[in-house]
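Participant: need coordinates for the below:
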Amino acid sequence: MAGAYIHIPFCSHICYYCDFNKVFIEGQPVDDYVDMLIREMNLVMASHPDERIETVYVGGGTPTTLTPAQLERLITGIRAALHFDAGEFTFEANPNDLLTTDKLQVLHDNGVNRLSIGVQSFNDDILKRIGRTHRAADVYQAIANARKVGFENLSIDLIFRLPQQTREDFLASLHQALDLDLPHYSTYSLILERKTIFYNLMRKGRLQLPNQDTEADMYQDAIDLMVTHGLAQYEISNFAKPGYQCQHNLLYWRNDHYFGFGAGAFGYVGRDRYHNFGPIQQYLAPLHDHKVPVIEHHLVPLEEQVEEEMFLGLRTREGVSRQRFADRYHMSVEAVYGELLDQLVDQQLLEVDDQRIRLTNKGQFLGNEVFQQFLLDDQLV
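Facilitator: As a prediction, this is how the structure comes out:
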């Protein structure tokens, strides 16, 4: 059992904080890309005829920059190549691609059952400042249209620690988001990634960001408000009503396997972590010759598997399962990390019981610092 991630690298506009593999859609060979993406799925799955795909997630870029006809062609190809008949089927979307129902109708009619919509803020000035082209009014129209065609499983993303953003402003966006009464929300602190406009502005001293205390307050506000609206925090950045946790993302956090299709996509199958060519033409060229477009394979050693089991599992509120760890690696968590666990419990960063190991509330705010301590210096035998 595995998931499948499918990458659509096209955007109508490049946001100032985004470092994902993406290109302006104008002048790009979009139809050829869709055809070759389907070819890649067929080539790869021919080597895994018995693999059952449980979740499909189409991300980007912006998948909804595709035309209705291209979306239909893509989804039909996904279902045929992956033998994907049932399960969570997510598309990422931008609000300004959903101002009419034509694309939404194609998605819904072809079995897409979950939408993840990039909202980021309800403040129009901040949206301009971060390079978004939609406005708050577009969000309301997009949600109304999605519901009109029959979508129930809807999620929106919010970002905090944005340039010149105040705690009060983020609180206002939180309230507006929660007033929509959606079953799932994601909220992330801005990360300055290399090769982004914001990173370059930061290096020039021209980016004013909230300080760390304000950032922590914003995160706590999100946690508190989500809880009061019946949304449980099931991962550091994700909140859901019962039964609406994103199953595809849970697959990542449980360190399970997934196929990656599309330009720049990563996959993890067995011990093989592989990476596709990123530039569009370099991705397409081998597929025109009926060859898979993988640029690199990495056979994940035991130590790295164990580290990732801890990093990823600790991101979730359910934490790391002792039994699952023992079944996978034929050793106990204590055999690898016994002394470290004691230290982190003493520092009130971890809580440990007979079944699971979890971050405390304090540990959630210091997640990256905690995760780094699970890096292994020695080889496991």
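
Participant: only C-alpha atoms for contact and neighbour calcs from this point on.
Facilitator: Fine.

Participant: next secondary structure after whichever strand or helix holds Tyr57?
Facilitator: Assessed by DSSP states H and E, Tyr57 sits inside strand 53-60. Where DSSP H and E defines the elements, the next helix or strand beyond strand 53-60 is helix 68-82.

Participant: tell me the angle of the strand holding Tyr57 relative to helix 68-82?
Facilitator: 150 degrees (axes from the mean of the first three to the mean of the last three Cα atoms, to 10 degrees).

Participant: name the helices or strands packed onto strand 53-60?
Facilitator: Helices and strands touching strand 53-60, by 3 or more Cα pairs under 8 Å, 6 or more residues apart in numbering; DSSP states H and E, are strand 2-8, strand 88-93, helix 247-253.

Participant: the shortest one vs helix 68-82, what angle?
Facilitator: Translated: strand 88-93. Interaxial angle of strand 88-93 relative to helix 68-82 (the same axes, to 10 degrees): 150 degrees.

Participant: what does the first one give?
Facilitator: Orientation note: strand 2-8 sits at an angle of 150 degrees relative to helix 68-82 (the same axes, to 10 degrees).

Participant: how far does strand 2-8 sit from the chain's center?
Facilitator: 11 Å (Cα atoms, centre = their mean, to the nearest Å).

Participant: distance from whichever helix or strand comes after it to the middle of the chain?
Facilitator: The helix or strand immediately downstream of strand 2-8 is strand 10-11, counting by DSSP H and E. Taking Cα atoms, centre = their mean, one finds strand 10-11 lying 17 Å from the centre of the chain it belongs to.

Participant: got it, and stretch 323-337?
Facilitator: On Cα atoms, centre = their mean, the centre of stretch 323-337 falls 27 Å from the chain's centre.

Participant: so which bits of it are buried?
Facilitator: 325, 332-333 (16 or more other Cα atoms under 10 Å).

Participant: adding distance to Asp157, write those residues out as a markdown table.
Facilitator: Below are these laid out as a markdown table (distance: Cα to Cα, whole Å):
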| residue | distance to Asp157 |
| --- | --- |
| Phe325 | 31 |
| Ser332 | 37 |
| Val333 | 34 |
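
Participant: from the residues you listed, which ones fall inside helices?
Facilitator: Applying DSSP state H to the buried residues of stretch 323-337, the entries found in helices are 325, 333.

Participant: before we compare anything, build this one as well:
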Amino acid sequence: MIKGAYVHIPFCEHICYYCDFNKYFIKNQPVEDYLKALDLEMATTMIQAGGVRPETIFIGGGTPTVLQDEHFARLLESIRKHLYHEETAEFAVEINPENLNIAKLEAMKRAGVDRLSIGIQTFDDTLLAAIGRMHSRESAIAAVQLAKDYGFHNISVDLMFGLPGQTRAQLEHSLHAAMQLDPQHISIYSLQVEPRTIFYHRMKQGKLKLPGQDIEAEMYELLIKVLRDRGFEQYEISNFAKPGYESRHNIIYWNNEEYYGFGAGAHGYIQGQRVVNARAVKGYITRVRSEGHAMVERHSVTLQEKVEEELFLGLRKLRGINKKTFEEKYHRSLDYFYKDVIANLVKKGLLHEDKEHISLTEKGVFLGNEVFEAFLV
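Facilitator: Model prediction:
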């Protein structure tokens, strides 16, 4: 069963220096045609699915809230028409602080949106400028407060650490600023310098100064302590929630379950296939108009690949992987595939194993990539 739906809005007013997602400057883009194509892609897909709608919906980007109010409302109406249903477990939207307003909040309330993921990254104005963000500390605080005042009570504040020039003190300041807003969820990821980003080109030129690995590890240790002390449970390597406010959509990814991907460049996992849509906006529109979908890549996932993905995705969760669930899913035990690997990681102190689960140890959380790589053939 396909559990989730991701809807991609690839438009931005400004390109953040670290972003490697599929995105385009919104100026002169065929936004009207894009929204019509999205509507058609969702409609066609749901017909093929026999009307069975997903449990969770997430709108990401790009910058979904860069859309004009009228276009944003129309997007939400399309999603409600084709994907939403009374038993939808979570309907989330990615928000940029600088373009959140009452009209967009009203449209989200009407459509049934119940979770906002607000991309703040840092509450330090100097660092915000250094990473190419358009909002300020003040506008970020105002956006969260506006959403709360309008009745949204499931808000994630999204932060980053390991930023160029960032100090431990600046990270601690941002964490405490976030706590003052009393969100229900915190996502906090370390900066990854990816190809096709401004930061990547600066790094190649020797112009990007990042905190070293030791300082980044200290930052990670700090954020875990601060958030745990404030009542947040770390349920995934980079995600912390108050009880009952875990991201249900992201858990679908970490459980290696299937999901739709709608929009230009969107990825999906459907009936055992990893699929990718056309990246270019006009190419996406043309394909949907002619074929009802925009898939340009399909890969049938082998059993070995599924098992590997199950391990390196599932072990991101602090609860780890349930052995019984794994065996029911793949008709083989974990030991059948990885007995020696697991034993070696347990011996190194990176993995904990009991009768029911395997999970990262505290040391393993800090060395997650080493653990994940051990499960790749």
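
Participant: got the contact list for stretch 339-354 of the first structure?
Facilitator: 322, 334, 357-364, 370, 373 (Cα atoms under 8 Å, 6 or more residues apart in numbering).

Participant: save those residues as JSON lines, and put in distance to His297 of the first structure and secondary structure too.
Facilitator: Converted to JSON lines, these look like this (distance: Cα to Cα, whole Å; DSSP: H, G, I helix; E, B strand; the rest coil):
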{"residue": "Arg322", "distance to His297 of the first structure": "30", "secondary structure": "helix"}
{"residue": "Glu334", "distance to His297 of the first structure": "31", "secondary structure": "helix"}
{"residue": "Ile357", "distance to His297 of the first structure": "31", "secondary structure": "strand"}
{"residue": "Arg358", "distance to His297 of the first structure": "32", "secondary structure": "strand"}
{"residue": "Leu359", "distance to His297 of the first structure": "32", "secondary structure": "strand"}
{"residue": "Thr360", "distance to His297 of the first structure": "36", "secondary structure": "coil"}
{"residue": "Asn361", "distance to His297 of the first structure": "37", "secondary structure": "helix"}
{"residue": "Lys362", "distance to His297 of the first structure": "37", "secondary structure": "helix"}
{"residue": "Gly363", "distance to His297 of the first structure": "34", "secondary structure": "helix"}
{"residue": "Gln364", "distance to His297 of the first structure": "32", "secondary structure": "helix"}
{"residue": "Val370", "distance to His297 of the first structure": "29", "secondary structure": "helix"}
{"residue": "Gln373", "distance to His297 of the first structure": "26", "secondary structure": "coil"}
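
Participant: can you put the residues you listed in JSON lines and add distance to Pro293 of the first structure?
Facilitator: Output for the contacts of stretch 339-354 of the first structure, formatted as JSON lines (distance: Cα to Cα, whole Å):
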{"residue": "Arg322", "distance to Pro293 of the first structure": "37"}
{"residue": "Glu334", "distance to Pro293 of the first structure": "41"}
{"residue": "Ile357", "distance to Pro293 of the first structure": "39"}
{"residue": "Arg358", "distance to Pro293 of the first structure": "38"}
{"residue": "Leu359", "distance to Pro293 of the first structure": "39"}
{"residue": "Thr360", "distance to Pro293 of the first structure": "42"}
{"residue": "Asn361", "distance to Pro293 of the first structure": "42"}
{"residue": "Lys362", "distance to Pro293 of the first structure": "43"}
{"residue": "Gly363", "distance to Pro293 of the first structure": "40"}
{"residue": "Gln364", "distance to Pro293 of the first structure": "38"}
{"residue": "Val370", "distance to Pro293 of the first structure": "36"}
{"residue": "Gln373", "distance to Pro293 of the first structure": "35"}
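
Participant: which of these are buried, as a ChimeraX select command?
Facilitator: With 16+ other Cα under 10 Å as the criterion, this ChimeraX line picks the buried residues out of those:
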select :322,357,358,359,360,363,364,370
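
Participant: tell me the one among the contacts of stretch 339-354 of the first structure nearest to His257 of the first structure.
Facilitator: His257 of the first structure lies nearest to Arg322 out of those, by Cα to Cα, at 19.4 Å.

Participant: distance to Glu318 of the first structure and mean neighbour count added to the helices and strands packed on strand 53-60 of the first structure, as a markdown table?
Facilitator: Below are these laid out as a markdown table (distance: least, Cα to Cα, whole Å; neighbours: other Cα atoms under 10 Å):
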| stretch | distance to Glu318 of the first structure | mean neighbour count |
| --- | --- | --- |
| strand 2-8 | 20 | 23 |
| strand 88-93 | 21 | 22 |
| helix 247-253 | 11 | 18 |
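
Participant: and the ones you listed: which comes nearest Leu178 of the first structure?
Facilitator: Nearest to Leu178 of the first structure, of all those, is strand 88-93, at 18.8 Å by Cα to Cα.

Participant: could you list every helix and strand in contact with the helix or strand that comes right after the closest one?
Facilitator: Using DSSP H and E, the helix or strand that follows strand 88-93 of the first structure in sequence is helix 102-109. Applying 3+ Cα pairs under 8 Å, 6+ apart, we find helix 102-109 of the first structure packed against helix 68-82, helix 136-149.
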